[in-house]
Every structure is written in C-alpha cells, then in structure tokens.
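1. have a look; sequence and predicted model below, questions after that.
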Amino acid sequence: MSTTAPLPDWKTSLISLSLTSNILTFGTYKLKSHRISPYFVNCGLFSKARLIRAISTAYAQTLHAHAQQNPSFDFDVLFGPAYKGIPLAATTAEKLAGLDEGRWGEVGYTFNRKEVKDHGEGGLMVGEDIRGKRVVIIDDVMTAGTAIREAISIIASQGGKLVGIIVAIDRQEKMPSESEKRGEGDDGSVRGSTIGEVRTETGVPVLAVLTLEDIVEGMRKLGRGEEVQRMEEYRQRYGATD
C-alpha cells in the first residue's frame, strides 16, 4: 500500500539519516506486547548535534504544516514530559521560531520534575507557566498511552489547556490484546491503535513526525524492497483500524 500523496523529501531524508545513524534498524525485535517486529526505532539515539537538529526540525515542520492546514490550530507552550520530552520541547521551540518568527517566536516550553522541589522556586514545573495557556505535548513515542495520560493530567492540574499531542513515530498498529499481554498470541480481534484511542479520548489532534506508512514509502524510495515486504507483512497482521 502506498501513500495517497508523495512522501516529502524531508521525510525521506530523515528516514535515510535514521538508517545511517542506526536509529532505524531492521531485524527481529521482541516488543513489550510479545509481538516480533521487523523494525525498531530508537529515538534516544537522536543524541548528536546534527541528529538533534534533524529531529527537532522535523517536529517543527510537522506542527507548522498542521497549523497551515488547520488555521484554528494554535498553541502557546510545548510541554516535554520528563525525561525524553525535555530536549525535544526546547529544541523544537527554537526551530519553530526559525520557520516563522512572527507566529512562533513567543512559543514557550516547559517540563515537569519527577519529584516536586521543596526549596528555591519550588514546584513541579520548570519553564513557561502554562496556566491559561494552550499546550501541545511533545514526546518520542506512544506505546500504551500511560505516559501521555500522565502528562495530560499534569497539564490539567497546572491550569493549562491541552490542544494537541505530537510524537516521533506512529507504528499504526492495533493495541495488544489481553492474550498478547499474557504471551499467548494475538486473538485476531479488530482493534484500534493507542494513538487513535487517545485522539478519541482527548478530542485533540495527535500528530506524528513519521508513520509506519511513511517508513514503508521511504524505504521503497530508497530501493529497500526486502524491508518493505517485511513491514507490509507485519502491517497486514497487526495494522490498526484507525
């Protein structure tokens, strides 16, 4: 299955960079769901300057493009949940300003402490005050949705208004069944994805820099037919309904 629109060059470049940096790898990987995946994306390896620049620019481009296509979408603060979301929030805010200083130059960023500080300035949050502000959560992945729901709760407790969520990768696969969680295999039932469930629960856009469909299309453009076939077989078995 191919995308309905050509894959943007910047996505192809990001996929190629992820391959050469061993961020995107192919093989046999056992996931928490006990599924055996033919590919794995380790977002923690976006840890060198040129890689940080690439991924933060990709986040910024994704947010900016969505805002251009949906004029009512706007936000004041990027919230990066501790710990992986912290550098993403800071670097993406800077890249947004570079795309459109007039629109995004005043976007702030904030993050939570794992433990509330009881001295100095104190409190749970570091960075921009989100009280009364429109907030987008930025994180690397969404697996079971537990961390995102915790972040949503923090935003509500601090008086912010959630208007969007963005992650690096949407694997576009259905949520694990109870039998899978017990290691007994998929029960074959039709289910939606975690991202789809969170989108329904919150009523806000849940964006992804790259989807499985993007990766398949990017690998096809790079002439990696064997990997494309394996991903297509995986998607045929575990693809979500949303």
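-> Looks like it came in fine. Remember, predicted model here, so these are calculated numbers, not experimental data.

2. use CA for all of it now, contacts and neighbours both
-> Noted.

3. can you pull up the most central residue in the chain?
-> Geometric centre of the chain, nearest residue: V167, 1.1 Å, by CA atoms, centre = their mean.

4. secondary structure class for that one?
-> Taking DSSP: H, G, I helix; E, B strand; the rest coil as the rule, one finds V167 in the strand state.

5. second structure follows, compare the two:
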Amino acid sequence: MSTSAATTDRDALAREFVQFAIDAGVLRFGEFKTKAGRLSPYFFNAGLFDDGAKLARLSQFYARAILASGVEFDVIFGPAYKGIPLGAGVAIELARLGLAKPFAYNRKEAKDHGEGGMLVGAPLRGRVLIVDDVISAGTAVRESIALIEAAGATPHAVVIALDRQEMATENGADVSWSAVQYVRDRLGLQVVSIANLAQLLQHLGQSDIFLPYFEAVSTYRGRYGVE
C-alpha cells in the first residue's frame, strides 16, 4: 500500500471513530476545564464507553489502528484503571483478527496474599504495548514504564484513542510540545492514536451541523495546539 493510500485509510478510520465517539456521548462539546486549567470547547471521556456494544466497537477501532500502524510487540499491557478493560478488549479483538497476544495489567496496590505483587495476567516479556485512553501529561506512561522495566521487559509503544495535539504544561506554564510528543521524543516510545485533533476538526468541518463546534475547536487549537 502506498503512503498516500495508508494515510487516507487512517484518516477514514479517524473520522469514523470521531463520529462513533459523538454518537456514544463520549466526545462532547461545550465548555470544560482541563487539568491544565484551560477552558476546552470539547471533552473526551472514554469512561462513557460503558456497555458491551460500545466496548466491543471501541476495541475494533483500537485493533484496526494497531494493525494499520505496523507496530510490533509481544505483550499487551493495560494500566489501571481505564487501561484494564481497554487492554482486555483489544487483546480479544486482535485475537479475533488472527493476532493472538498475551495480556497483562497492574493493580494500584500490591497484593500481599495469593500470587501477590502488582502485576496480573501474562508475564511481561519482550516488547510491551501499553493500551490507554489518552496521554494527558505522560505521568501514567512513566508509571507503566517503571513497572514494565522492573519486570525485565521493554516498554515499546503506546496506543491511545485520541491525541489532543495540545501544549503540555510544566511547572504551571505552557510548553512548546504535547504530552504525546514528550512520550515519543523524550521517553522513546512509539505512539499510535486512533484519531487526533486535526482529524477531529476535519470531520467537524464536513458538516453544517457541527459548524459551531468546528469554529470553537479551531480557535482553541490556534491558541494551544501543536503539530
């Protein structure tokens, strides 16, 4: 497949996902305060993929994005808490598509009885793919990296639903890179996203219904966005 054809397929997947997120009530528009204290015109809450049908379809989007990216890995890791059902769903969907991979997740607190420890599921070995909803500040990724390396495995890549392509903050001030760029460029992990802010805007701009949202999100991106 040519590079342009692959890009077209990824853009189509992203637009399909954005519409699914809107229909599911997961992607909402209005005025929402972010962790950085900004007033965002949109909010993505993956916790609202809250029934079997939504989770199944969400897992399909993750699996398609992973396969389209060509990322290679040996184990799937779902960090507590949101990453646990996401990672499990992705493992199931990839197996259905013929790519069966072991799956593991962590507890927030170490268990002192039974099998003990903080890790549950398959042993962490080789290249590990972390599955989560978004990367807000990179903190959760760093915690996952520490757990994976302590188990003797290699943190290799992260797959998320939405890349906000937004300036991160450091010591309360805006910086010129995003959390995703930090994870990719400074922590050295490949990052795969089902959709990003540019693709979200592209989808909104194709319908008069979404025009007010398109304008608000465009303005927000102009102020806080990164490429």
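-> Looks like it came in fine. Here the structure is a predicted model, which means the values were calculated and not measured.

6. picking that back up, map the residue nearest to the centre of structure 1 onto structure 2.
-> Counting by TM-score structural alignment, V167 of structure 1 corresponds to I160 in structure 2.

7. who's in contact with its match?
-> The neighbourhood of I160 of structure 2, defined by CA atoms under 8 Å, 6 or more residues apart in numbering, consists of Y62, V131, D132, D133, V134, I135, V191, V192, S193, I194.

8. try I145 of structure 2
-> P155.

9. for structure 2, longest helix please?
-> Using DSSP state H, we find that the single longest helix of structure 2 is helix 3-23.

10. can you give me the stretch of structure 1 that the very next helix or strand once past it aligns onto?
-> Counting by DSSP states H and E, the next helix or strand C-terminal to helix 3-23 of structure 2 is strand 27-33. Mapped onto structure 1 using TM-score structural alignment, strand 27-33 of structure 2 spans residues 24-30.

11. coming back round to it: looking at the contacts of I160 of structure 2, which one is closest to A12 of structure 2?
-> For those, the residue nearest A12 of structure 2 by CA to CA is I194; the value is 10.3 Å.

12. assumed that closest one was part of a strand.
-> Yes. Under three-state DSSP, I194 of structure 2 sits within a strand.

13. surely it touches A65?
-> Yes. Here I194 of structure 2 lies in contact with A65, judged by CA atoms under 8 Å, at a distance of 5.6 Å.

14. any shared contact partners between those two?
-> Common neighbours of I194 of structure 2 and A65 are listed as R10, L13 (criterion: CA under 8 Å, 6+ apart).

15. neighbour count for these two, which is higher?
-> Using other CA atoms under 10 Å as the criterion, I194 of structure 2 and A65 rank with I194 on top: 28 against 23.

16. just the helices in structure 1 please.
-> In structure 1, the helices defined using DSSP H lie at 9-20, 49-69, 85-99, 101-104, 146-157, 178-181, 194-202, 212-221, 225-238.

17. those: which one's closest to M125 of structure 1?
-> Of the helices of structure 1, nearest to M125 of structure 1 by CA to CA is helix 146-157, at 9.3 Å.

18. what's the angle from that closest one to helix 194-202?
-> 20 degrees (axes from the mean of the first three to the mean of the last three CA atoms, to 10 degrees).

19. so helix 146-157 of structure 1 matches what in structure 2?
-> Following TM-score structural alignment, the aligned partner range for helix 146-157 of structure 1 in structure 2 is 139-150.
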